[in-house]
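[1] Whatever this is, show me its structure:
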Amino acid sequence: MRHEAGTAGINVMDGESVLQNRHPGWGLWWKQLSVAALILLFSLSSGLDGLLGGLIVAGAVVGYVAFARSQSRYIVTDERVKKEVGFLRIDTREYRISDIQGIDTAQSLVGRLLGHGHIDVRTSDGTSIPWVGVPDHEAVAQSVRTHQRKYDSSMDRK
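    Down below sits the predicted model:
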């Protein structure tokens, strides 16, 4: 099977081709990173011992975020879309391409500067997969749209 994206860390079904395999942007963990920055900021005023302790705690938080990001993925294959986010608490959801009814994309000013955007993949029953901080989000959304059209034309639907 020919893959257009890396398959590391993905359980691929027989005959399935990976089209997109993206890690979320760092902004998905903005709360944790803000806590690390505050810890570091407050530790600056507490002497050398406090600074060392603050560096260790803030470093541990940043290390957790980096590892959680490396384990998190937004995946598009020729058969499904999938979200796997987290490390200690993993949030997973997937839909078959045939079940997708709509795709919404958005990009904030900060997202434009960083090259990240948001994608919301919706189904007819009202559920959705929100993808936050997706690098090159329009290319990812276009991949889904392209494979929706292929599916629709194979089923003689429009």
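[2] switch to C-alpha atoms for all contacts and neighbour counts from now on
    OK.
[3] quick one: Ala58 from Lys150, how far?
    The gap separating Ala58 from Lys150 is 48 Å, by Cα to Cα, to the nearest Å.
[4] the more surrounded of the two?
    Shown here are Ala58 and Lys150; by other Cα atoms under 10 Å, Ala58 has more neighbours (23 against 16).
[5] can you tell me the helix or strand for the nearest residue to that one once chain neighbours are set aside?
    Excluding the flanking residues, the one nearest Ala58 by Cα to Cα, 6 or more residues apart in numbering is Ala36, at 4.4 Å. Ala36 is part of helix 30-43, with elements assigned from DSSP states H and E.
[6] Who are the packing partners of the helix or strand following that helix?
    Moving toward the C-terminus from helix 30-43, the next helix or strand (DSSP H and E) is helix 47-71. Secondary-structure packing of helix 47-71 (3 or more Cα pairs under 8 Å, 6 or more residues apart in numbering; DSSP states H and E): helix 30-43, strand 80-85.
[7] quick one more, to check against the first:
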Amino acid sequence: MAQLALEAGSPGEAQRILEKGIAKGVFADQRAKQKNERLLESAKKAAATDRASLPRIAKEADAAATGAKNVGLGLAYFGYGEYDKAVEEISKGLTKGGLRSEGEARLLLGISQLKAGHKEDAGKTFHAVKGDPSLERLANLWTLHAKQA
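    Purely as a prediction, here's the structure:
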């Protein structure tokens, strides 16, 4: 999972996944543990570089005509566990419009709201995911999860 997060350009998420796994002793055999410790070091380096670029990306996102960069920035904040900042940026992106998939952005916004502790807002956002049956099903599952949280 951490490798996928790195490949998807989410080094913060990869770092968090690996740190949790190592702390919980998920990697029982020594080879797997060493491999994932090396992957963690790689994720930490990538995350440091990525984090340093966020202020520049924020300026570019605010100046952009469409909301795609804001949503991308929100995804980066999500990966670092900065859910309130993720909510702010994804909301800006949705307001600007011009997104490849508004449904995906709304789903990410709802998940960010839920992780930030804004359960009621998350429920409303999940209900607003429309247009793609797969995303609507995912939003319904997240709605159920939010009710249990």
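[8] Could you quantify their similarity as a TM-score?
    Comparison of the two superposed chains (TM-score structural alignment, normalised by the length of structure 2) gives a TM-score of 0.31, and 71 aligned residues with a Cα RMSD of 4.4 Å.
[9] quick one on the thing from earlier: deepest in the core, which of the helices and strands packed on helix 47-71 of structure 1 is it.
    strand 80-85 (a mean of 20; mean count of other Cα atoms under 10 Å).
[10] Glu120 of structure 2 and Gly74 of structure 2: what is the separation?
    20 Å.
[11] So for these two, which residue has more residues nearby?
    Between Glu120 of structure 2 and Gly74, counted using other Cα under 10 Å, the more crowded position is Gly74 (29 against 14).
[12] so the residue nearest to Ala58 of structure 1 sits right up against Gly63, yeah?
    No - the pair Ala36 of structure 1 / Gly63 is not scored as a contact, 10.3 Å apart, by Cα atoms under 8 Å.
[13] just how off-centre is the helix of greatest length in structure 2 within its chain?
    Criterion DSSP state H: the longest helix present in structure 2 is helix 30-63. Put simply, helix 30-63 of structure 2 sits 13 Å off its chain's centre (Cα atoms, centre = their mean, to the nearest Å).
[14] quick one: buried residues of that helix?
    33, 36-37, 39-40, 43-44, 46-47, 50-51, 57-58, 61-62 (16 or more other Cα atoms under 10 Å).
[15] Past that helix, which element shows up next along the chain?
    helix 68-79.
[16] Tell me the spacing between Leu55 of structure 1 and Ala37 of structure 1.
    Counting by Cα to Cα - Leu55 of structure 1 and Ala37 of structure 1 are separated by 10 Å.
[17] wait, I meant Asp91 of structure 1
    Asp91 of structure 1 is 25 Å from Ala37 of structure 1, by Cα to Cα.
[18] Look through structure 2 and report the residue furthest from the middle.
    Distance from the C-alpha centroid of structure 2, by Cα atoms, centre = their mean, peaks at Gln30 (30.3 Å).
[19] what sits against that residue?
    Not one residue lies near Gln30 of structure 2 by Cα atoms under 8 Å, 6 or more residues apart in numbering.
[20] State the number of residues packed around Gly63 of structure 1.
    12.
[21] List the contacts of the helix or strand encompassing Gly103 of structure 2.
    Element membership for Gly103 of structure 2, per DSSP H and E: helix 102-115. Around helix 102-115 of structure 2, the neighbours that count as contacts under Cα under 8 Å, 6+ apart are 71, 75, 78, 83-84, 86-87, 90-91, 94, 119, 121-126, 128-132, 135, 139, 142, 146.
[22] quick one: Ser134 of structure 2 and Asn140 of structure 2, what's the gap?
    For Ser134 of structure 2 relative to Asn140 of structure 2 (Cα to Cα), the value is 10 Å.
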